[in-house]
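S.K.: got a structure for you, letters missing:
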């Protein structure tokens, strides 16, 4: 039995601002891979990417998971190798399928998926194209628009437009047609990193410059009063959608602190919705995956204006959070899949 187990390479960490979230997500995924019937199915090798992009083998990776926080240079073996990817650590030769738990740039954007593709090895989650398009909010919104999915009004911004008054002043006027408040977002970060809610021109200018330090491509979205709903998607040859959940919070908006601090937000699963709304959202979640070329897994987020009955698609996440507070595993739990069953299905989709 042991010799027939699939060897899963669970890789986490990464160079993005979501490094700590990745560690927490990987702990949950590992718990799923080592519970239920999965120990009979899988042998797991954990691999850690530090903040400088160096890959480390199971010894370092296990220590990071145990501590629950990023490794410091003092905790890594010296002399340290150069920053960046310099090849896989030892113990990777036997890996049959890769399970990336990497949030944000250089993990969720098609880069590591391209590495696995070059290695000709299957991996969990979306492919290169779907990952790249979904990570970049400008490209994602263009794909959604082409598919006819409703979105809140938005303006795409290039950081080069901020450099002189001949482009910056017309840009500000164009954005202000959205009205205040609005949200300034880096195009290629997740977990609400770098996002500003702005209520006037001074805050808009500050938010644009702040976001441009993180990404040369930005999106500014009109602020709407709406419920925040989420739907999980799973599968490759047979893509299916979960029940719909709702996130509620007392904060002004759903920022990083609210997302990842216990007690600052709550979830309702399934979300209490009028007849037919959940079905519409589930159908649009599948349409969104088709629009950006995503298979494997995704979490699709929506805004819902109950008074008007309007649904707007917000974004798609191809490597959604897997922490104890993350919606993706909770949505599937409410749909009948335990954690061990969920990660089993995800690993099996990699080979389809």
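M.R.: Nice, I can see it. Because the structure is predicted, anything quoted here is derived from the model rather than measured.

S.K.: going forward, measure contacts and count neighbours with C-alpha atoms only.
M.R.: OK.

S.K.: What are the boundaries of the strands in the stretch 101-250 of the chain?
M.R.: 154-158, 182-186, 196-198, 217-222, 227-235, 240-249 (DSSP state E, counting those that start in this stretch).

S.K.: Just put those strands in JSON lines and tack on distance to residue 143 and mean neighbour count.
M.R.: Listed next are those as JSON lines, based on distance: least, CA to CA, whole Å; neighbours: other CA atoms under 10 Å:
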{"stretch": "strand 154-158", "distance to residue 143": "14", "mean neighbour count": "18"}
{"stretch": "strand 182-186", "distance to residue 143": "18", "mean neighbour count": "26"}
{"stretch": "strand 196-198", "distance to residue 143": "24", "mean neighbour count": "21"}
{"stretch": "strand 217-222", "distance to residue 143": "15", "mean neighbour count": "22"}
{"stretch": "strand 227-235", "distance to residue 143": "18", "mean neighbour count": "23"}
{"stretch": "strand 240-249", "distance to residue 143": "20", "mean neighbour count": "21"}
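
S.K.: Just send those strands back as JSON lines, with distance to residue 352 too.
M.R.: Listed next are those as JSON lines, based on distance: least, CA to CA, whole Å:
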{"stretch": "strand 154-158", "distance to residue 352": "36"}
{"stretch": "strand 182-186", "distance to residue 352": "34"}
{"stretch": "strand 196-198", "distance to residue 352": "40"}
{"stretch": "strand 217-222", "distance to residue 352": "34"}
{"stretch": "strand 227-235", "distance to residue 352": "9"}
{"stretch": "strand 240-249", "distance to residue 352": "15"}
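
S.K.: alright, now check it against this:
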């Protein structure tokens, strides 16, 4: 009889997406096959302290039950390498999705789900991501970026530059946040000034993007080098954009899965998504977002999310479910991909050491 594997689920974190992470962890823990896995919950509190739960073979009672507390005992991360077979980090945003946690897990020398240090950091930083997309000629909107210090010291000059190069309306975003936190759609000068100042509260870097008229389309990518794609999903939002409430509370939006778009658009999105995934050196999973202008029939890549949400309202699992991969099966495949990537890296290390 095959031994159960222990899955360490890391969630919470110090970013503004702390609550999103809790919802994602709750969903994953509720869907794991407990005949195959034992769960070790690892909660990072808002103050950065780690708290370890008890090994469990049953799903959590509620999201609130996942708010573990540090009882004054340090969590020995290196001791966890003896307890955990594979980690599933589901921390969104800075200090979790940006390569920092992935670097720690690399030091622990244990398999983990999702992209590595490079893919995670590039996928989190919207400016660097778009510069990489430019290098391989992936069509995208015009964008400009600024630091918080520049915004605070030269707001009027920056607004004039944006008006001249991008115009209205435009989107203003913190560079290193997801889940639509801190994002605004600016329609005039007053709105732009407020949007820049708001985004600067969340991050030291801010990006301003050209508004692309058209449909918001998304696709999931699954794999390491041999990639699968989900069906394409379409966001039908009654708001100005697909915001936090729409993503995580199912307020003011509808999802069309699969999207009713021409087959050539689907094929183009599949091709571009795989190209983006590989050029950023992602692994495991990503959700890639696009705009499709129906009038010009042009597809633009918007961004990639290397750790998309796994809540009941999340696009990634819903799109793969429509493609024939259930939520529990998706989790197991991601764990298997993590193990395969780890074993490949270990083999490379062994071969390198044999040459010394």
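M.R.: On my side now, so go ahead. None of the values given here were measured: they were computed from a predicted structure.

S.K.: Any idea what the TM-score is?
M.R.: Between these two chains, after superposing, the TM-score reads 0.90 (TM-score structural alignment, normalised by the length of structure 1); 339 aligned residues with a CA RMSD of 2.3 Å.

S.K.: quick one: which of the strands of the stretch 101-250 of structure 1 is nearest residue 58 of structure 1?
M.R.: With CA to CA as the criterion, residue 58 of structure 1 lies closest to strand 227-235 of these, at 28.2 Å.

S.K.: Would you mind getting the angle between that closest one and strand 240-249?
M.R.: 150 degrees (axes from the mean of the first three to the mean of the last three CA atoms, to 10 degrees).

S.K.: Which part of structure 2 matches strand 227-235 of structure 1?
M.R.: Per the alignment by TM-score structural alignment, strand 227-235 of structure 1 matches residues 215-223 in structure 2.

S.K.: Out of the strands of the stretch 101-250 of structure 1, which is closest to residue 297 of structure 1?
M.R.: The nearest among those, by CA to CA, is strand 227-235 at 4.6 Å.

S.K.: buried ones in the lengthiest helix in structure 2?
M.R.: Longest helix in structure 2 by number of residues (criterion: DSSP state H): helix 327-354. Using 16 or more other CA atoms under 10 Å as the test for burial, helix 327-354 of structure 2 gives 327-328, 330-339, 341-342.

S.K.: now the equivalent of residue 284 of structure 2 over in structure 1: how far from residue 235 of structure 1?
M.R.: Mapped onto structure 1 by TM-score structural alignment, residue 284 of structure 2 lines up with residue 296. The spacing between residue 296 of structure 1 and residue 235 of structure 1, counted by CA to CA, to the nearest Å, is 5 Å.

S.K.: got any residues that touch both of those two?
M.R.: 346, 349 (CA atoms under 8 Å, 6 or more residues apart in numbering).

S.K.: if I read this right, residue 281 of structure 2 contacts residue 123, doesn't it?
M.R.: No. Residue 281 of structure 2 is beyond contact range of residue 123, at 9.5 Å (criterion: CA atoms under 8 Å).

S.K.: So which of those two has more stuff around it?
M.R.: residue 123 (29 against 18; other CA atoms under 10 Å).

S.K.: Identify the residue of structure 1 aligned to residue 46 of structure 2.
M.R.: Mapped onto structure 1 by TM-score structural alignment, residue 46 of structure 2 lines up with residue 51.

S.K.: and that match, how many neighbours?
M.R.: 20.

S.K.: ok, it - contacts?
M.R.: So residue 51 of structure 1 contacts 13, 14, 15, 16, 19, 70 (CA under 8 Å, 6+ apart).

S.K.: any idea which element the residue lying closest to the third one once chain neighbours are set aside lies in?
M.R.: Leaving out its chain neighbours, the residue that sits closest to residue 15 of structure 1 by CA to CA, 6 or more residues apart in numbering is residue 51, at 4.5 Å. Secondary-structure assignment from DSSP states H and E places residue 51 of structure 1 in no helical or strand segment.

S.K.: how close does residue 323 of structure 2 sit to residue 236 of structure 2?
M.R.: From residue 323 of structure 2 to residue 236 of structure 2 the distance is 20 Å (CA to CA).

S.K.: Likewise for residue 49 of structure 2?
M.R.: For residue 49 of structure 2, the distance to residue 236 of structure 2 - CA to CA - is 39 Å.

S.K.: Which residue in structure 2 aligns with residue 336 of structure 1?
M.R.: With TM-score structural alignment as the criterion, the equivalent of residue 336 of structure 1 in structure 2 is residue 324.

S.K.: again with residue 113 of structure 1
M.R.: Under TM-score structural alignment, residue 113 of structure 1 pairs with residue 102 in structure 2.

S.K.: hang on, the earlier thing: for the buried residues of helix 327-354 of structure 2, name the two members farthest from one another.
M.R.: 327 and 342 (22.9 Å).

S.K.: Show me which positions of whichever strand or helix holds residue 64 of structure 1 end up buried.
M.R.: For residue 64 of structure 1, the host element (DSSP H and E) is helix 58-67. By 16+ other CA under 10 Å, the buried positions in helix 58-67 of structure 1 come out as 58, 60, 61, 62, 64, 65.
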